[in-house]
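Trainee: next comes the sequence, and after it the predicted model I'd like to discuss.
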Amino acid sequence: MVRIVLGILAILGGIVGAIGGLFLGGILGAGIGMVANISDIPPEDITTISSGQSVSVPNDVIALVGSTDPAATCTASGPDIESDSQSGGFTFEKDGQTYTVFAQVTSTNGSTATVTCTGNGEVAVAELGLDSALGGLGIGLLIGMGIPVLIGILGLILLISGIIGRVRSGKGQ
């Protein structure tokens, strides 16, 4: 009887955990994936530009604007461009230069953004794309859903073995 009760509780816990893991695992995974990929941007996805120069920002791409001058401030503006100031010390590298991230830029229509930075450092734009977030999203969902599913399977095994044990003992009638 104990196996039956534990099995039912484990199945219910697995269902509740899977629902929570679907949301939390996805959100946390996407965030972790993007943070992990910021420092590992391929050099071909980084474009060095001059302050005040325009750069194309494709749809479904997150572009990070950075400068080699840590005291600089950078902004990006243009039609259909959303720019959010960033802080927290994120950096990326190209050709031995370390760029501190100052803005996150997204385009709703594949527009051109004009990047303006104060300071004397070099300026670069790094494209992350959605694949950076999707890798972390997959890992987050795998963990967030995998553990509750395993608990649910264990609960099902306990429930079945409890029912079989109960029937075999003759106390099931």
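Mentor: Perfect, I can see it now. Note that the structure is predicted; figures quoted are calculated from it, not measured.

Trainee: hey, let's count contacts and neighbours off CA atoms from now on
Mentor: Noted.

Trainee: what's the spacing between the spatially most central residue of the chain and residue 116?
Mentor: Among the residues of the chain, the one closest to the centroid is residue 30, at 1.5 Å (C-alpha atoms, centre = their mean). Separation of residue 30 from residue 116 (C-alpha to C-alpha, to the nearest Å) stands at 29 Å.

Trainee: now residue 122
Mentor: With C-alpha to C-alpha as the criterion, residue 122 and residue 116 are 11 Å apart.

Trainee: grab the longest helix from the chain for me.
Mentor: helix 129-168 (DSSP state H).

Trainee: so which elements touch it?
Mentor: Where contact means 3 or more C-alpha pairs under 8 Å, 6 or more residues apart in numbering; DSSP states H and E, helix 129-168 is packed against helix 2-38, strand 62-67.

Trainee: next, the angle from that helix to strand 62-67.
Mentor: When axes from the mean of the first three to the mean of the last three C-alpha atoms, to 10 degrees is applied, the directions of helix 129-168 and strand 62-67 differ by 130 degrees.

Trainee: helix 129-168 versus helix 2-38: what angle between them?
Mentor: 170 degrees.

Trainee: tell me how far helix 129-168 lies from the chain's centre.
Mentor: 21 Å (C-alpha atoms, centre = their mean, to the nearest Å).

Trainee: residues of it that come out buried?
Mentor: 129, 132-149, 151-160, 162-163, 165-166 (16 or more other C-alpha atoms under 10 Å).

Trainee: want to compare, so here's the second one:
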Amino acid sequence: MAYQQPYGTYYEPRRKRGLKRIIFGSLGIIANGIGLLVMPILAGVVVMMIAMLSVTPVPSGSDSVTFDASSSSLHFVYVPTTEANSASCTVEDGAGVNWEPEVTTLTATVDGTEYTPVGQLDVTSDQEVTITCAGAGDVAIGEVGVGGTLIALVIGLVIPIVLGLLAIALLVWGIIARVRS
């Protein structure tokens, strides 16, 4: 004979499991979706700013400089800060050279002289480039490799993807636990 519970006996309801995992998994997916858009840009900007602040220009001693430009680097052209607003620079060997004149507030000090960048250039292939800056007594070149920026962009993509996969796993685990309970 089977044992029966008396009428009116209170039974605790079965506990539903997995709700926290579903909530945190869903929030993680949303956060990582946003991170997938923001992180690569933020990482690239931060690394590029650090690279620009750490570049050391090499003075030429004249108003013209010829150097070997690499396609895997950005090259910044500096003039003494006192001459930055009056300097006008031109690229003489300009085949495949993208020259962007721009005076910025970032400065670098070399041998007691403060230099300000007046433009940047990049090349499509490794070549020799000559830059002449009228109105400047000295032209300096600073080079920044773009490899670090590319690595930062990749890391900025990989971290949100890995965390997003973990959030999806947490969500699935929560759904399975919820259905089983």
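Mentor: Thanks, I have the structure now. Keep in mind that this is a model prediction, so the values were computed, not measured.

Trainee: can you pull the TM-score for these?
Mentor: Overlay of the two chains. TM-score (TM-score structural alignment, normalised by the length of structure 1): 0.71; 162 aligned residues with a C-alpha RMSD of 3.4 Å.

Trainee: before we move on, back to that, could you find the counterpart of the residue nearest to the centre of structure 1 in structure 2?
Mentor: Alignment note (TM-score structural alignment): residue 30 of structure 1 maps to residue 44 of structure 2.

Trainee: so who does that match touch?
Mentor: 149, 150, 152, 153 (C-alpha atoms under 8 Å, 6 or more residues apart in numbering).

Trainee: ok, now with 10 Å
Mentor: 50, 146, 148, 149, 150, 151, 152, 153, 154, 155, 156 (C-alpha atoms under 10 Å, 6 or more residues apart in numbering).

Trainee: residue 155 of structure 2 against residue 47, yeah?
Mentor: No - applying C-alpha atoms under 10 Å, one finds residue 155 of structure 2 not in contact with residue 47, separated by 11.5 Å.

Trainee: which residues do the two both contact?
Mentor: Joint contacts of residue 155 of structure 2 and residue 47 (C-alpha under 10 Å, 6+ apart) are residue 149.

Trainee: so residue 114 of structure 2 sits right up against residue 105, yeah?
Mentor: No - Residue 114 of structure 2 lies out of contact with residue 105 (C-alpha under 10 Å); the separation is 11.4 Å.

Trainee: the two: which has the busier surroundings?
Mentor: residue 114 (14 against 9; other C-alpha atoms under 10 Å).

Trainee: ok, back up a step: so which two of the contacts of residue 44 of structure 2 are the farthest from each other?
Mentor: 50 and 154 (17.1 Å; C-alpha to C-alpha).

Trainee: mind listing what's buried in stretch 64-81 of structure 2?
Mentor: Quick answer for stretch 64-81 of structure 2 (16+ other C-alpha under 10 Å): 64-65, 69-71, 73-81.

Trainee: that older thread, what touches both of residue 122 and residue 116 of structure 1?
Mentor: 50, 51.

Trainee: when you align them, which residue in structure 1 goes with residue 98 of structure 2?
Mentor: Under the alignment (TM-score structural alignment), residue 98 of structure 2 maps onto residue 82 of structure 1.

Trainee: so residue 138 of structure 2, which of the three states?
Mentor: The three-state label given to residue 138 of structure 2 by DSSP: H, G, I helix; E, B strand; the rest coil is coil.

Trainee: now do the same contact list for the aligned partner of it in structure 1.
Mentor: Matched by TM-score structural alignment, residue 138 of structure 2 corresponds to residue 122 in structure 1. Residues near residue 122 of structure 1 by C-alpha under 10 Å, 6+ apart: 48, 49, 50, 51, 66, 67, 68, 69, 72, 97, 98, 99.

Trainee: element containing the first one, please.
Mentor: Think residue 48 of structure 1. strand 46-49 (DSSP states H and E).

Trainee: name the helices or strands packed onto that strand?
Mentor: strand 54-56, strand 62-67, strand 91-94, strand 123-127 (3 or more C-alpha pairs under 10 Å, 6 or more residues apart in numbering; DSSP states H and E).

Trainee: what's the mean distance for the biggest strand by length in structure 1 versus structure 2?
Mentor: Of all the segments of type strand in structure 1, defined by DSSP state E, the longest one is strand 97-107. Following the fit onto structure 2, the mean deviation recorded for strand 97-107 of structure 1 is 1.1 Å by mean C-alpha distance after the TM-score superposition for structure 1.

Trainee: on that earlier part again, and the helix or strand containing the match of residue 98 of structure 2, which residues are buried?
Mentor: Residue 82 of structure 1 belongs to strand 81-85 when assigned by DSSP H and E. Neighbour counts over strand 81-85 of structure 1 (16+ other C-alpha under 10 Å) mark 81, 83 as buried.
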